[in-house]
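> Requesting a structural model of the entry that follows:
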Amino acid sequence: MRRAALLLAAFLAAGPARAVQPNEVLPDPALEHRAREISAGLRCLVCQNQSIDDSDAPLAKDLRVLVRDRLKAGDTNQQAEDFIVRRYGEFVLLRPVFGLHTLLLWATPLLAVLLGGFGIWRLARRRAPAPERGLSPAEEAEVAALLKRD
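The predicted structure follows:
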């Protein structure tokens, strides 16, 4: 039991694996922290669902080095990110920008929720039992006449 607990603790303490190689790490901790912030928001163009910080792909390594080179050259975080976006397109961003050309992308979840709610509302209205109504006086007279014949 103790062995299983130690194994679980070691597994949880390991944390996420990073693909950044030791030779890529900048000597200045503040600059390295900035590089990690930028690269966490950039998509690996090979893996597509990983940041370049998490990817072992050679292109991701090139992008990490490029970000660090831009920071060493004196770029701000935004300037370094803009350079990568100009070079590779907006697809490189893990979180797409909010603009007119991405409005459908951002609005789709809201539209799906609204359409789903409308569908559920329509379904609930359709399945509601119709209110019972009594017989009209003419129908009551007809029923009474039919019952008297027997």
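
> Could you use CA atoms for every contact and neighbour count after this?
Will do.

> same for the helix ranked longest in the chain, what does it pack against?
As assigned by DSSP state H, the longest helix anywhere in the chain is helix 103-127. Helices and strands touching helix 103-127, as assessed by 3 or more Cα pairs under 8 Å, 6 or more residues apart in numbering; DSSP states H and E, are absent.

> how about the strands in the protein?
Assigned by DSSP state E, the chain shows no strands.

> Any figure for the gap between the residue sitting nearest the centre point of it and Ala40?
Among the residues of the chain, the one closest to the centroid is Arg95, at 8.6 Å (Cα atoms, centre = their mean). According to Cα to Cα, to the nearest Å, Arg95 and Ala40 sit 10 Å apart.

> who's in contact with stretch 15-26?
32, 53-56, 61, 64-65, 68 (Cα atoms under 8 Å, 6 or more residues apart in numbering).

> same thing but 6 Å
32, 53-56 (Cα atoms under 6 Å, 6 or more residues apart in numbering).

> Which of these fall in helices?
Counting by DSSP H, the contacts of stretch 15-26 contribute Glu32 to helices.

> Of the contacts of stretch 15-26, which is the nearest to Gly117?
Asp54 (37.8 Å; Cα to Cα).

> tell me the contacts of the closest one?
18-19.

> and if we set it to 7 Å?
17-19 (Cα atoms under 7 Å, 6 or more residues apart in numbering).

> That one and Ala73: what is the separation?
24 Å.

> with the contacts of Asp54 in mind, which one is nearest to Gly117?
Nearest to Gly117 among the contacts of Asp54, with distances taken as Cα to Cα, is Ala17, at 40.3 Å.

> The structure of the following sequence is requested for comparison with the preceding one:
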Amino acid sequence: MRKSPAFAVLRGLHAEEARRAASKHAARLGLVCLLAFASTPAFAVNPGEQLADPALEARARDLGAELRCMVCQNQSIDDSDAPLAKDLRLLVRERVKAGDSDEAVLDFLVARYGDFVLLRPRFRLETLLLWGFAPFLLVAGLLGYAVWAFRARRAGRSLDGLTDDEQARLEALLAREAEASRPS
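Sure thing, here's the model as predicted:
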């Protein structure tokens, strides 16, 4: 068990040793704090990009949180430092400043970049097929394969198409051929 620097002084250790122990504890604490702060998300919106009107800036931030950085792909444009994300942030702020509604700004960007620009894609027939039916088709296909494999083994066939009898005869033939090819 480690002792605190104050305990070291009480034990009669030299003051210099106590200071070194305290310095080690401080360095460890500093490292832990640095790692904790480094793991928090960095917001990439620069002060020069922000709108003067707080209401419009709030709208632009809300829109930016819904838009995907096309470079980083799993970050919003407000969280990304990529140059394309900066361009998109400026474009969103221009459109908001020009008086476009939130829906109009999103429609403009979807028309330009496709649905992929949205972090939460809109509900359409394509998304219904992708997220609604594809998982069930995949599970049904896997279950069908499992049933087929189970029935094949139960019927005495191996999965490569040979019955157990055929497999035994093949192994016997191969064994006889190996014996015949061995030098006497």
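
> re earlier: in the longest helix of the first structure, which residues are buried?
Within helix 103-127 of the first structure, no residue is scored as buried using 16 or more other Cα atoms under 10 Å.

> Pull the distance from it to the chain's centre.
19 Å (Cα atoms, centre = their mean, to the nearest Å).

> what's next to it, contact-wise?
Outside helix 103-127 of the first structure, not a single residue reaches it (Cα under 7 Å, 6+ apart).

> Let me see the ranges of the helices in the second structure.
Under DSSP H, the second structure gives helices at 5-10, 15-38, 54-66, 83-97, 102-113, 125-127, 134-154, 164-181.

> Report all helices and strands that the longest one contacts.
Here helix 15-38 of the second structure is seen to pack against helix 5-10 when contacts are counted using 3 or more Cα pairs under 7 Å, 6 or more residues apart in numbering; DSSP states H and E.

> Indicate which one of the helices of the second structure is closest to Gln73 of the second structure.
helix 83-97 (10.3 Å).

> In the first structure, what stretch matches that closest one?
The alignment of helix 83-97 of the second structure onto the first structure (TM-score structural alignment) spans residues 58-72.

> Can you point out the buried residues in that stretch?
Those would be 60-61, 63-68, 70-71, for stretch 58-72 of the first structure by 16+ other Cα under 10 Å.

> With the second structure overlaid, report how far that stretch is off on average.
Aligned to the second structure and superposed, stretch 58-72 of the first structure gives a mean residue distance of 0.7 Å (mean Cα distance after the TM-score superposition for the first structure).

> what's in contact with that stretch?
Residues contacting stretch 58-72 of the first structure (Cα under 7 Å, 6+ apart): 24, 35, 39, 44, 52, 80.

> one more time with 8 Å, if that's ok
With Cα under 8 Å, 6+ apart, stretch 58-72 of the first structure has contacts from 20, 24, 26, 31-32, 35, 38-39, 44-46, 52-53, 55, 77, 80-81, 84.

> Buried subset of the residues you listed, written for PyMOL?
Burial among these is assessed by 16+ other Cα under 10 Å; the matching PyMOL selection reads:
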select buried, resi 20+26+31+32+35+38+39+44+45+52+53+55+77+80+81+84
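
> Mind picking the one among the contacts of stretch 15-26 of the first structure that's closest to Leu147 of the first structure?
Using Cα to Cα, the contacts of stretch 15-26 of the first structure come closest to Leu147 of the first structure at Asp54, 84.5 Å.

> Give me the distance between that closest one and Gly41 of the first structure.
In terms of Cα to Cα, Asp54 of the first structure sits 11 Å off from Gly41 of the first structure.

> Repeat that for Asp53 of the first structure.
Asp53 of the first structure is 9 Å from Gly41 of the first structure, by Cα to Cα.

> do Pro96 of the first structure as well
10 Å.

> okay, now Asn104 of the second structure: neighbour count?
To be clear, residue 104 of the second structure is Ala; Asn isn't right here. Using other Cα atoms under 10 Å, Ala104 of the second structure has 13 neighbouring residues.
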